[in-house]
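Colleague: Sequence first, predicted model second:
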Amino acid sequence: MGRLKHSGHRFTLPQGGASGSADLNMWQWILPFAAPQWPRFAAVALLSLVVAAAGLAQPYLSQRLIDDGMLKGDFDTVLVCVSAMVALAVACALLGGVTRYLHTHASSRMLHGMREDMFKHLLTLSPHYFSSTRQGDIHTRLNADMAELQRFVVDSVFSVMNNTLMFAGAVIMLGYMSAELLAVLAAVLLVNAVFLRMARAHVERLSQETRERGTDIAAFLMETLGLVKCVQAFNGQARSFADLIRLHERQRVSSLKLQVVGYAVGSLPALVMSVSIALVFLVGAQRIAQGSLTLGVLIAFVTYMQRASAPVQALASLYTGYQRAKVSVGRVRELAQECPLITNTASARAVRGRGHLAIHQVTFAYPGSNRQALRAVTVDIPAGSRVLVTGASGSGKSTLVDLLQRHFDPDDGRILLDGVDLREHSLEHLRRRVAVVSQTTELFSSSLLENIRYGRPCASDDEVCLAARVAGVEAFAKQLEHGLDTLVGQRGSRLSGGQRQRIALARAILLKPRILILDESTSGVDSAMEAQILRDIDALFAGSTRILITHRPVVAFHADRVIDLNETGAGCLQ
């Protein structure tokens, strides 16, 4: 059996195979998250068993109440039985509250641990994975699918324990009271087991279909609402609304099918049990008339049958939940088995130096693409130099940036930073030394101050203010109500494109990198502001390597050398 292990993460999710193997895989992945909560789970199990045992005592007390108390006119026995029944009810209520609190506490911590670990894993994946995967799909797997797993695994353990105890106890008491009537219960259980076996495939298939329909809706809503400006600009509101109606219709059909099958799985066993109880009353009435059975025993017997049917119903529902959980674990497994394209090598280290870049015969194509984004690029960039990278759209300018920050590795050739291959650099240290400000600005829904400080959380306010001044953020922040403490909105929606670019520039400046790459990062500001920003960067980073990537002329940037990436992606040094 194969195993996928991720260094630095707690989870190890084996790959699925046969049904039994898939079941084992699910438990192998879940148990490490449940183990830290074992004291609470143990307490829940113990209290649940006590409550279940108390429930088994009540029918017996009812039989004593009727036969030895009411029918014989023994009021003392009636009082003792009633007092015991009330005491058991109060104790069960109190223990049930404590059990629910412990259960919620432990299960929520387990769910959060699962999600945190998967989130940590997702953060190691290449940006290419997220650009080629529906965000709504990832969101659904992190929330709905993981919650389904946690709910089933935790609840199933306690459900099996409680219901097994309840069922076994009820069957023992039934056999003690009447072996003849117990045969009726056995026939009922056989019919129910055959039916559940027949319904298994339908439940699993419909669970998978319904979950996929929900994922389609989540992905559609996230994508459409994220592009609402485009929808409005091209009058696509009616079309998007019609698409949502169509997706809802598909989900509704799948949900109805699942509900019908699920209802049949749950209701048919209950119907069979109700019919069997009616037969027990018929046979019992005859035995009472013959004097071989007492009224109290008959009532207690029927009560125990009902107590035995409840576990059967619970286990039937558990079976349906198990099919849904199997679907969820398969969907979560797909996330867990996504391997990071880039990881630290065993010999990775923090490399010091002034920022000398040497690119040797680098060729690269994005995963799944047959087109080479870069072909045999060879460039030498001395430390502290100012470099202008130009080229037509699609010539590989942004691809070169991705390689320099090691979001990808070259297919052929190598890139050296201060004489050491990028593969030998620690990723964390490399991305502090090579800072990139791209045209597409990515901001978090916090304040300007916290967005600038994101790369260096421990930076002082004075350092942040200096970076904000150099990047031109301070100029417009003074006009905002709360200055640098102003919230920027989701993804910077309260700011203009140029303002967002300046914040991203300030964030990179605060890192004090040895190599600063400006990838069309000043395209959103006017020429005067651009010239001022570039002059300030030259003054602040006089000893650092500065690379400006642009498709337009920039008069204020006096490059030491120019790299022209032609249409084939081959580098030409001018």
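Modeller: Sure, I can see it.

Colleague: Only C-alpha atoms from now on, for both contacts and neighbour counts.
Modeller: OK.

Colleague: Contacts for the helix or strand containing residue 462 next, please.
Modeller: Using DSSP states H and E, residue 462 sits within helix 461-470. Residues outside helix 461-470 that contact it (Cα atoms under 8 Å, 6 or more residues apart in numbering) are 449, 452-453, 474-475, 502-503, 506-507, 509-510, 533, 536-537.

Colleague: make it 7 Å
Modeller: 452-453, 474, 506, 509-510, 533, 536 (Cα atoms under 7 Å, 6 or more residues apart in numbering).

Colleague: buried set for it?
Modeller: Residues of helix 461-470 classed as buried by neighbour count (16 or more other Cα atoms under 10 Å): 464-470.

Colleague: next one: that helix to chain centre, how far?
Modeller: Distance of helix 461-470 from the chain centroid (Cα atoms, centre = their mean, to the nearest Å) equals 36 Å.

Colleague: one step back: what's the closest of the buried residues of helix 461-470 to residue 411?
Modeller: residue 467 (36.5 Å; Cα to Cα).

Colleague: Which strand or helix spans the residue nearest to that closest one when sequence neighbours are not counted?
Modeller: Among residues not flanking residue 467 along the chain, residue 506 sits closest, at 4.9 Å (Cα to Cα, 6 or more residues apart in numbering). Using DSSP H and E, residue 506 maps to helix 497-510.

Colleague: now do residue 174
Modeller: With DSSP H and E as the test, residue 174 turns up in helix 146-177.

Colleague: Now do whatever helix or strand comes next after that helix: which elements does it pack against?
Modeller: Per DSSP H and E, the first helix or strand lying C-terminal to helix 146-177 is helix 179-226. Here helix 179-226 touches helix 135-140, helix 237-290, helix 295-336, going by 3 or more Cα pairs under 7 Å, 6 or more residues apart in numbering; DSSP states H and E.

Colleague: cutoff 10 Å now
Modeller: Contact here means 3 or more Cα pairs under 10 Å, 6 or more residues apart in numbering; DSSP states H and E; on that basis helix 179-226 packs against helix 135-140, helix 146-177, helix 228-233, helix 237-290, helix 295-336.

Colleague: Output these in TSV; the columns should cover mean neighbour count.
Modeller: Shown next, in TSV, are these (neighbours: other Cα atoms under 10 Å):
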stretch	mean neighbour count
helix 135-140	18
helix 146-177	19
helix 228-233	12
helix 237-290	16
helix 295-336	21
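
Colleague: Below is an additional structure, to be compared with the one above:
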Amino acid sequence: MTSATQASTADTLRQLLPMTKGFRGSLAGSFALRLVSQATGIAAVVAGVLLVAASARGQVSVWTVGLVLIGLALVKGLTRYGEQYLGHRVAFILLARLRVRFFASLLPQAPAVTSRSGSGDLLSRAGRDIDRLEVFFAHTIVPAVSAVIVSVGVVFAQWLLTGWPAAVVVAVGLLLAFGCAGLGLRGEAQTASEGARLDGQSAQFAAETMHALPDLRGLHAIDRRLGRWHQLNRRHADIMRAEQRLGRTRRALVTLVWLLTVLASVLVSTADSHGGGLLQEPLGAALVGAALAFSAFAAPESVVGFVNEWRAVQAAALRVQATITREPEVTFAAEEPPESSAAAAESGDRGAAAVIGPLVYRHDAVGGAHGPQLRVPEPISVEAGSHVLVESSSGSGKSTLVDLLARVHDPDSGSVQIAGRDLRELSRAELVRTVAVVDQSTFLFDASIAENLRIARPDASDDDLREVCATVGLGAFVDSQRQGIRTRLGRGRGCVGLSGGQAQRLGLARALLAETPVLLADEVTSQLDARTADDIRRVVLDPASGRTVLWVSHRDDAWNGPVVAVGETGVVRLVAADDR
């Protein structure tokens, strides 16, 4: 991923500004209201000074002063509210759309994307990083442009009312203030990038810790884990303190320039050679000069606000963009016409033959990660409707072979074919209709049993769901629940938690419900007792089903059919049952 140190402000603007298309009318309205609000605020200060002075001399009544100031205050309040409403409305709509786009971009990358970025880090990008972009849409575009225009307007008003020397003083002061607002911006990029990276690491660390909490508790390792958490927090806190120190320094320098400019403006405005402004009276010129100089610094002050966040916005934008634009590890063919889909559905109850290889797959080709490397020197043919054992020791590549068959990854060379077609020729929908995968870890949503099962087949009837639950040995459990298949799973109030074995069987029921011609069963009985495991094995390997099954296991001495053996070096070969 491109680091924040390599991203210029122009790059970030080119990335984010096009997103405002369709909302530029609202942004223009926000901009106009901000100009009116700031102009009204300046006018209130200047008019207040003049009116109070006039009132003291008896030239204007106190009621007139009060009414004018109240009217200006109302206008400023209403325009300020309108500016904030329009700006934040645009920002929140754009963030919502960006979040939808972010999750949509993950779909073609799944499930391989989680091997390159952990789920916690992805959630950090989808949540915190996208939220941080609100600063750009709501607090950067309009304030930045209006700051320039208001500053020019104040300098012009100073020149018109009190003369060019005072106008020069204010102009120089504003330029110095804007320079102070951008102080250290170049060197801040690395700090912001490191802070964004630590945000992702912290989110990933928290997700892993919560997932592994039972193991950590059982191993009495929670304190050691918390020690690592404190280290991350200390590094993050150091970065935040550095950013805050720089932000305070900017504000302090801008404030100092502000005070010096006001003082210099007063001195210059009261001089006899004040430059030929409209206000010839020294006291009036001094008061107006001070009021204008004082009001002018609202512009650089607002700039300091978003500059303090700008590098963090850039780092967040890069992390989000890197995820959205990341090329999927596998690219599916276009969806086939409806008639092709119907034909595929009609043949869905029959098994499909598979030909694996010859192929070579190197796991380190993806994101620098290292893992099992597979090589199939000779093609392995699996007949339609047959049951094949995939056997090897732990870590040699059984699950990697399953991933290739399920097209989580593509081989670096060679191919995998099912029903006479290379998997790369199938659309995603065709692959889902052809291959189902059940592994040893089943994810269940916080939803009812029925909703979890209908992920595989949305049109399944309640009777279909009860039947498949009974098939995998969950019939008695479902019948024992008051709400049956409507029972909500999860850990909240009114929910029912499942054991590891029950979750595994529900995952298998989901795969069976899909009725795909090919089933990949990866250690599906690892959390079951021997008797239940035998029952499940008979269900999955039922010859009457007609499905093609690849049964993954460490070792199965009772197996009397064909075996695909994965050696410790990652070489895959077909072994006859008699040769085992």
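Modeller: Cool, the structure landed. On a predicted model such as this, the values are computed, not experimentally measured, just so you know.

Colleague: Among the buried residues of helix 461-470 of structure 1, which one lies nearest to residue 66 of structure 1?
Modeller: Among the buried residues of helix 461-470 of structure 1, residue 464 lies closest to residue 66 of structure 1 (Cα to Cα), at 81.6 Å.

Colleague: Can you tell me how far the closest one is from residue 476 of structure 1?
Modeller: Distance, residue 464 of structure 1 to residue 476 of structure 1, using Cα to Cα, to the nearest Å: 15 Å.

Colleague: same deal with residue 198 of structure 1?
Modeller: Counting by Cα to Cα, the gap from residue 198 of structure 1 to residue 476 of structure 1 is 69 Å.

Colleague: how about the residue nearest to residue 467 of structure 1, what's its match in structure 2?
Modeller: Residue pairing (TM-score structural alignment): residue 506 of structure 1 is matched to residue 509 of structure 2.

Colleague: Also residue 73 of structure 1?
Modeller: Using TM-score structural alignment, the partner of residue 73 of structure 1 in structure 2 is residue 59.

Colleague: which ones are touching that match?
Modeller: Shown in contact with residue 59 of structure 2 (Cα atoms under 10 Å, 6 or more residues apart in numbering): 51-53.

Colleague: which among those end up buried?
Modeller: Among those, the ones that count as buried by 16+ other Cα under 10 Å are 51-53.

Colleague: Kindly indicate which of those lies nearest residue 354 of structure 2.
Modeller: Distances from residue 354 of structure 2 to those, taken as Cα to Cα, are shortest for residue 51 (90.5 Å).

Colleague: Find the nearest non-adjacent residue to the closest one, please.
Modeller: When the adjacent residues along the chain are set aside, residue 51 of structure 2 lies closest to residue 65, with 5.9 Å between them (Cα to Cα, 6+ apart).

Colleague: if I look at that neighbour, how far off is residue 52 of structure 2?
Modeller: Distance from residue 65 of structure 2 to residue 52 of structure 2, by Cα to Cα: 7 Å.

Colleague: Same check on residue 560 of structure 2?
Modeller: Per Cα to Cα, residue 560 of structure 2 is found 103 Å from residue 52 of structure 2.

Colleague: Same question for residue 546 of structure 2.
Modeller: Residue 546 of structure 2 is 95 Å from residue 52 of structure 2, by Cα to Cα.

Colleague: cool, residue 237 of structure 2 as well?
Modeller: Here residue 237 of structure 2 is placed at a distance of 49 Å from residue 52 of structure 2 (Cα to Cα).

Colleague: Equivalent analysis for residue 550 of structure 2, please.
Modeller: Taking Cα to Cα, one finds residue 550 of structure 2 at 90 Å from residue 52 of structure 2.

Colleague: ditto for residue 364 of structure 2
Modeller: Distance, residue 364 of structure 2 to residue 52 of structure 2, using Cα to Cα: 76 Å.

Colleague: now do residue 141 of structure 2
Modeller: 36 Å.

Colleague: can you check residue 11 of structure 2 too?
Modeller: 50 Å.

Colleague: now do residue 539 of structure 2
Modeller: With Cα to Cα as the criterion, residue 539 of structure 2 and residue 52 of structure 2 are 92 Å apart.

Colleague: likewise residue 285 of structure 2?
Modeller: Counting by Cα to Cα, the gap from residue 285 of structure 2 to residue 52 of structure 2 is 14 Å.

Colleague: still on that earlier bit, just give me the closest of the contacts of helix 461-470 of structure 1 to residue 241 of structure 1.
Modeller: residue 452 (38.1 Å).

Colleague: corresponding residue for the closest one in structure 2?
Modeller: So residue 452 of structure 1 corresponds to residue 453, using TM-score structural alignment.

Colleague: Enumerate every residue touching that match.
Modeller: For residue 453 of structure 2, the contact set (Cα under 10 Å, 6+ apart) comprises 444, 447, 460, 465, 468-469, 485, 506-514.

Colleague: Residue 1 of structure 2 too?
Modeller: Going by Cα under 10 Å, 6+ apart, the list of residues near residue 1 of structure 2 reads 318-319, 321-323, 326.

Colleague: Try it again at 7 Å.
Modeller: Going by Cα under 7 Å, 6+ apart, residue 1 of structure 2 touches residue 322.

Colleague: Tell me the spacing between it and residue 324 of structure 2.
Modeller: 11 Å.

Colleague: next one: residue 396 of structure 2
Modeller: For residue 396 of structure 2 relative to residue 324 of structure 2 (Cα to Cα), the value is 33 Å.

Colleague: Repeat that for residue 340 of structure 2.
Modeller: Counting by Cα to Cα - residue 340 of structure 2 and residue 324 of structure 2 are separated by 31 Å.

Colleague: Output the longest strand belonging to structure 2.
Modeller: Using DSSP state E, we find that the single longest strand of structure 2 is strand 354-361.

Colleague: Now the residue nearest the centre of structure 2. Nearest residue, chain neighbours left out?
Modeller: Taking Cα atoms, centre = their mean, the centroid of structure 2 lies closest to residue 126, which sits 1.7 Å from it. For residue 126 of structure 2, ignoring the flanking residues on the chain, the nearest one in space by Cα to Cα, 6+ apart is residue 99 at 6.3 Å.

Colleague: In structure 1, point me to whatever sits opposite the one you found in the alignment.
Modeller: Using TM-score structural alignment, residue 99 of structure 2 sits opposite residue 115 in structure 1.
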